[in-house]
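Peer 1: missing the sequence, but the structure's below:
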């Protein structure tokens, strides 16, 4: 792992790797930059409108975590679909009869919104199933033959299964050839943000030497979500022992907004103090290690995309993006 450079400041700007591109979100704008099949950079910049400005309660601590998570997912899916349009596969080039029917009977905007909503729902649903429902069901199946197994032991087995399934998921994703380049762009995004935070000019040479593991990465966020869910469920099930698989699953779902809210606040604290606080460094170490599976070293062309996407979202007022 590359050595972390000291930061001149910490920015709230964050990003997401796409298909041959990067999405960056700043305090005022979000930008998508994609390198098309001809090698040219295609830019798309839009102003950001935050729902908390209309409904201040959604910006409260512990509440804003879930709101921002869902908002990021919606914008991320839209950007991913946009980037995918530049690299259609042979099957996608010719729309199916069902796709033709949808395009004919549903207006473009409504169809896009429906597809995004479905993709977000499937993404959230798959995450909940893999990292919450599946471990609970497996634990119930394993301990079905041990009716006297203590509750603390059940909580421990379920927690270990969550971590193991998460690791298997990350490793499986990292082995996919099509995902490798996306993870290279992920590394380029992190490196560029580190370069900006260090106060260095945004050049390929300066970005190239930066570390590719960032404490505010989504990989670290998901790991902390799992870890916090283990802690909270252990406390809850320690007070109210629940062994029924479906009731435990329901309890996990009820607790999920609290888990995401706590994780979001934790990530904010880490983002501010990870450079100088030893405790923050220890707590973020597992998430940073897991980024070995979700970030790869980028080439210079990818770094150019990351630099441009970051430049497009820099705030009009210097320091407005301070974390």
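Peer 2: Okay, I see it. These numbers come from a predicted model, not from an experiment.

Peer 1: From here on, just use CA atoms for contacts and neighbour counts.
Peer 2: Noted.

Peer 1: Check what contacts stretch 30-39 and list those residues.
Peer 2: Applying Cα atoms under 8 Å, 6 or more residues apart in numbering, the contact partners of stretch 30-39 are 19-25, 41-48, 79, 83, 86-87, 305-306, 308-310, 312-313.

Peer 1: So which of the residues you listed are in strands?
Peer 2: Counting by DSSP state E, these place 21, 22, 23, 24, 25, 41, 42, 43, 44, 45, 46, 47 in strands.

Peer 1: Presented hereafter is structure B, for comparison with structure A:
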């Protein structure tokens, strides 16, 4: 079975396989697992995903479609804030605030990292990595084997973020901040992450793994590992049962 991705939540771990997607949650002292059929990508995202330097935006499109309620809520919230502030003062959010884009990006990464690090998400994120590594090595998914694995992973999405960040840093030094700089950085960073050019990718991995360890994961406890093990075990059972039918 090939694992196409994993994700950690506040009290959950999920994995995606060839045809199914599993989610294991820890609630009320018990682990519950759901396995659903994997959702097919839209035709437009499938087309975009095949075009170099454009395919990076298919991920953003998928995220907007999958989490459209959250994006809608954020848009409405920002509109209301602008309306309320605009109605009571001369402050206009339509005028750009001269803040260094690099500082903003660094601040966002650190704040998000600390939130993940200091909440159960960091432990579930580490557990997801450790279980994935155990499976990739062909070992049985037991606590003993999982505990021996590193909590950083070469395929973690953090490496994509660091690839984009390095691209943005270089372009920022050359051209300054701007929306186009971020968009181009996202496109270049994604291509580096996708193709993994030897010299550049070695640097990305060093920075990415350091970021994973320091900011985006924390040492998991037994319950976090068991949730991740359950998520992958149930996914494998469903995938194998589908192949034999």
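Peer 2: Great, that's in hand. Since this is a predicted model, take the numbers as computed values, not measurements.

Peer 1: After superposition, what is the TM-score?
Peer 2: A TM-score of 0.72 describes the superposed chains when it is computed by TM-score structural alignment, normalised by the length of the second structure; 218 aligned residues with a Cα RMSD of 3.3 Å.

Peer 1: quick one: which of the ones in strands among the contacts of stretch 30-39 of the first structure is most hemmed in?
Peer 2: residue 22 (31 neighbours; other Cα atoms under 10 Å).

Peer 1: What's the match for it in the second structure?
Peer 2: Residue 22 of the first structure maps onto residue 13 in the second structure, with residues paired by TM-score structural alignment.

Peer 1: now that match: how far from residue 102 of the second structure?
Peer 2: Computed as Cα to Cα, to the nearest Å, the residue 13 of the second structure to residue 102 of the second structure distance reads 32 Å.

Peer 1: Which strands or helices does the lengthiest helix in the second structure pack on?
Peer 2: Secondary structure of the second structure per DSSP state H: the longest helix is helix 222-244. Contacts defined by 3 or more Cα pairs under 8 Å, 6 or more residues apart in numbering; DSSP states H and E place helix 222-244 of the second structure against strand 12-16, strand 20-27, strand 30-37, helix 120-136, helix 143-147.

Peer 1: run the last query once more with 7 Å
Peer 2: If contacts are counted by 3 or more Cα pairs under 7 Å, 6 or more residues apart in numbering; DSSP states H and E, helix 222-244 of the second structure sits against strand 12-16, strand 20-27, strand 30-37, helix 120-136.

Peer 1: mean deviation (superposed) between the helix or strand following the third one and the first structure, please.
Peer 2: Same thing as strand 30-37 of the second structure. With elements assigned by DSSP states H and E, the helix or strand that comes after strand 30-37 of the second structure is helix 43-48. In the superposition with the first structure, the average deviation recorded for helix 43-48 of the second structure is 4.9 Å (mean Cα distance after the TM-score superposition for the first structure).

Peer 1: and the next element down the chain from helix 43-48 of the second structure?
Peer 2: With DSSP H and E, the next secondary element past helix 43-48 of the second structure is helix 56-66.

Peer 1: Please point out which parts of that following helix sit buried.
Peer 2: Going by neighbour count (16 or more other Cα atoms under 10 Å), the buried part of helix 56-66 of the second structure is 56, 57, 58, 61.

Peer 1: so how far is residue 253 of the first structure from the closest residue to residue 24 of the first structure other than its chain neighbours?
Peer 2: The shortest distance from residue 24 of the first structure to any non-neighbouring residue, by Cα to Cα, 6 or more residues apart in numbering, is to residue 15 (4.2 Å). Distance, residue 15 of the first structure to residue 253 of the first structure, by Cα to Cα: 28 Å.

Peer 1: And residue 142 of the first structure, by the same measure?
Peer 2: Taking Cα to Cα as the measure, residue 142 of the first structure falls 22 Å from residue 253 of the first structure.

Peer 1: go on, residue 74 of the first structure?
Peer 2: Here the criterion is Cα to Cα. By it, residue 74 of the first structure lies 20 Å from residue 253 of the first structure.

Peer 1: now swap in residue 201 of the first structure and tell me
Peer 2: From residue 201 of the first structure to residue 253 of the first structure the distance is 45 Å (Cα to Cα).

Peer 1: So for the two, which residue has more residues nearby?
Peer 2: Neighbour tally, residue 201 of the first structure and residue 253, criterion other Cα under 10 Å: the higher count belongs to residue 253, 15 against 11.

Peer 1: quick one: the match of residue 22 of the first structure and residue 32 touch, right?
Peer 2: No. The criterion here is Cα atoms under 7 Å, and residue 13 of the second structure misses it with residue 32 at 10.9 Å.

Peer 1: For residue 84 of the first structure, grab the count of nearby residues.
Peer 2: Counted by other Cα under 10 Å, the residues lying close to residue 84 of the first structure total 16.

Peer 1: Number of residues surrounding the closest residue to it other than its chain neighbours?
Peer 2: Leaving out its chain neighbours, the residue that sits closest to residue 84 of the first structure by Cα to Cα, 6+ apart is residue 19, at 6.0 Å. Residue 19 of the first structure has 23 neighbouring residues, counting by other Cα under 10 Å.

Peer 1: And residue 190 of the second structure, what's its match in the first structure?
Peer 2: Residue pairing (TM-score structural alignment): residue 190 of the second structure is matched to residue 264 of the first structure.

Peer 1: so what's that match up against?
Peer 2: When contacts are counted by Cα atoms under 7 Å, 6 or more residues apart in numbering, residue 264 of the first structure touches residue 65.

Peer 1: go with 8 Å
Peer 2: With Cα under 8 Å, 6+ apart, residue 264 of the first structure has these contacts: 62, 65, 221.

Peer 1: that older thread, adding distance to residue 286 of the first structure as columns, could you present the ones in strands among the contacts of stretch 30-39 of the first structure in a markdown table?
Peer 2: Formatted as a markdown table, those follow (distance: Cα to Cα, whole Å):
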| residue | distance to residue 286 of the first structure |
| --- | --- |
| 21 | 27 |
| 22 | 25 |
| 23 | 25 |
| 24 | 25 |
| 25 | 25 |
| 41 | 35 |
| 42 | 36 |
| 43 | 35 |
| 44 | 35 |
| 45 | 34 |
| 46 | 35 |
| 47 | 35 |
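
Peer 1: Show me the two of those that sit farthest apart.
Peer 2: The most widely separated members of those, counting by Cα to Cα, are 41 and 47 (19.7 Å).

Peer 1: distance of the residue positioned nearest the centre of the second structure from residue 164 of the second structure?
Peer 2: Compute the mean C-alpha point of the second structure, and by Cα atoms, centre = their mean the closest residue is residue 157, 4.6 Å away. According to Cα to Cα, residue 157 of the second structure stands 11 Å off from residue 164 of the second structure.

Peer 1: do residue 220 of the second structure as well
Peer 2: Distance, residue 220 of the second structure to residue 164 of the second structure, by Cα to Cα: 28 Å.

Peer 1: Compare neighbour counts for those two and give me the winner.
Peer 2: residue 164 (24 against 20).
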